[in-house]
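S.K.: make a model of this:
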Amino acid sequence: MERKDFITFIIQARVGSSRLPGKILLPFYNGKCILELLIEKLRHVEGTNIIVATSNDCSNNAIEDCVKKYNVPVFRGPENDVLQRFIDAATSYGVKKIIRICSDNPFLELDSIKQLVHIASSSDSDYISFKVDGVPSIKTHYGFWCEYVTLEALLRVKEETKEDFYHEHVTNYIYEHSNVFNISWIDVSNQLNKYPGIRLTVDTQQDFEDARNVYENLCNVNAFPTIREVLEYLNAHQELYSLMQKQIIENSK
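M.R.: Got it, this is the predicted structure:
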């Protein structure tokens, strides 16, 4: 950790997955797994820190082993109460401003991450994220964006609800209670209104193969593919787009 007043990326990661166990540690590109690629990407955002937050389950020892070479701190907490895990991780490192990173999203766009950091740095919002056609990006299948939240807001969620759902899904309670929290949205609908069927979040074996296919082809040109580049590639490869649409139907959020 560099400075406690920096915005900190907390990467939510665990080996357990009902549909594709160990997905974030499987070789994805050039022998590296998704978790490694995310850490390398986030290191290109100035004025930020990185923490990996996993659970106490021994199966997640592999996550610690994976990130050792990056000298990134790993915090271990509850397996299912992810809200508490985030609160404890932030508290342990004196972090007040958090950007939550889901480790199954290899296509998080670097430019969008930098945009979010820039906005959050001078904002008094409890929560900031992206919205597509009125839907919070975290509830879509795109996998392009992350979300900002304050420790204070997470502590308030903990005080207000004991429901397991809201303790497993860290930020849902916040954006479902806009009358309680100060929320800001970045509308990106105009970027994607012609592409509702993109699925680049990795949840299943088919997702993994689709995402790896796109990533391998795009990273030969740009190490950190942009949303525009992804859209252009999928427009030229409609067979992949069709596979993604099928996965969305089978794995609705």
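S.K.: hey, let's count contacts and neighbours off CA atoms from now on
M.R.: Noted.
S.K.: which other helices and strands does the longest strand along the chain contact?
M.R.: Longest strand in the chain by number of residues (criterion: DSSP state E): strand 48-55. Where contact means 3 or more Cα pairs under 8 Å, 6 or more residues apart in numbering; DSSP states H and E, strand 48-55 is packed against strand 7-12, strand 74-77, helix 82-92.
S.K.: name the surrounding residues that touch the helix or strand following it.
M.R.: Scanning forward in sequence from strand 48-55 by DSSP states H and E, the next helix or strand is helix 61-67. Helix 61-67 is contacted by residues Ala13, Arg14, Val15, Leu25, Glu36, Thr54, Val74 when judged by Cα atoms under 8 Å, 6 or more residues apart in numbering.
S.K.: mind giving me the PyMOL command for buried ones among those residues?
M.R.: Restricted to buried positions by 16 or more other Cα atoms under 10 Å, the PyMOL selection for the contacts of helix 61-67 reads:
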select buried, resi 13+14+15+25+36+54+74
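S.K.: show residues contacting stretch 38-51.
M.R.: 1-3, 6-11, 70, 72-75, 89, 103, 106, 110, 113-114, 224.
S.K.: let's see this one next, to set against the first:
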Amino acid sequence: MAQGLTKIVIVVQARMSSSRLPGKVLLPILGKSLLYRMVERLLMVKHQVQVVIATSTDAKDDLIEAEAGIIGVPCYRGSLDNCLDRHYQAGKQYHADLVIKIPSDCPLIDPQIIDEVLDFYFNHQGEYDFVSNLHPATFPDGNDVEIMTMPCLEKTWHEASRPLELEHTTPYIWEHPDKFRIANVTWSTGLDYSMSHRFTIDYQSDYDFINRVYQELYPAKVNFSCADILALLNEKPGIYQINADYAGVNWYRNHLDELKTVSAQNTRSLTNQ
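M.R.: Next comes the predicted model:
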């Protein structure tokens, strides 16, 4: 299927019941919600995409559906804990050929990086079922892009069964290179900042960091890039320090005994601070 005929659906999983920072996606960033600011960035990609917010049927997530209405994007509501099902059902409902998984804790994601991963997919169209930039990751944490064809997602939906596969959507794909044609896009700089730079949100200090980055960059340049953020941190290293204690901390740390394709080098434990 040609690029122009491919229906690309970006599914943004979001819910209010975050265990570490409840309601984080609705925290304010320059007068709008964090989720609003993130979708604003997703809509800057050069490829034609449909953004869908995928939340749960839990009553708390009525707020997420209402926010989707404010933002002006559709909202799919499904399972609270089975994000794989949420991604599959949202992709199916909106007639996706490609589904892009981008979690709602990535409000600083660079649209150019999304385009870079999409460009790779289309330059190798028909060669891969799954293309990501985080397995292994090299970009600063919070630039997570995972692209899967609808047949790939459907096969995963039928076959995955472990709790971590259902909660995190794509581990079944990573763990089965025998079943899926997988490619990874690395950062063109040749650098690996995945464990040293944290642009994602899970803790209060992450919010403080993200809010400060927006205050510094957004007023002068709405579409500020990853390079702009890095230049800011170089100029004002105190901003980097706001959430530096959590750099490299991610969900992998709790599943190292279950994942064959992730090692201790890909995560850091909170106890090591």
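S.K.: still on that earlier bit, which of the contacts of helix 61-67 of structure 1 sits closest to Asp187 of structure 1?
M.R.: Ala13 (27.0 Å; Cα to Cα).
S.K.: dump the residue contacts of the nearest residue to that closest one once chain neighbours are set aside.
M.R.: Distances taken as Cα to Cα, 6 or more residues apart in numbering put Thr54 closest to Ala13 of structure 1, at 5.1 Å, once the chain neighbours are dropped. Residues near Thr54 of structure 1 by Cα under 8 Å, 6+ apart: Gln12, Ala13, Arg14, Asn60, Ile63, Val74, Phe75, Arg76, Gly77, Glu79, Arg85.
S.K.: my guess is the first one contacts Cys102. True?
M.R.: Yes - counting by Cα atoms under 8 Å, Gln12 of structure 1 does reach Cys102; the two are 5.3 Å apart.
S.K.: any idea how far the residue sitting furthest away from the middle of structure 2 lies from Ile229 of structure 2?
M.R.: Outermost residue of structure 2 with respect to the C-alpha centroid, by Cα atoms, centre = their mean, is Glu235; its distance is 26.8 Å. Distance of Glu235 of structure 2 to Ile229 of structure 2, computed by Cα to Cα, to the nearest Å: 10 Å.
S.K.: same thing with Phe122 of structure 2?
M.R.: From Phe122 of structure 2 over to Ile229 of structure 2 (counting by Cα to Cα), the distance is 28 Å.
S.K.: one more: Cys75 of structure 2?
M.R.: Taking Cα to Cα, one finds Cys75 of structure 2 at 30 Å from Ile229 of structure 2.
S.K.: could you do Met44 of structure 2 as well?
M.R.: 17 Å.
S.K.: contact partners of whichever helix in structure 1 runs longest?
M.R.: Assignment by DSSP state H gives helix 205-219 as the longest helix of structure 1. Outside helix 205-219 of structure 1, the residues that touch it by Cα under 8 Å, 6+ apart are 19-20, 23, 28-29, 106-107, 199-202, 225, 229-230, 233, 240, 243-244, 247.
S.K.: how about a cut-off of 7 Å?
M.R.: Leu20, Phe28, Tyr29, Leu200, Val202, Pro225, Leu240 (Cα atoms under 7 Å, 6 or more residues apart in numbering).
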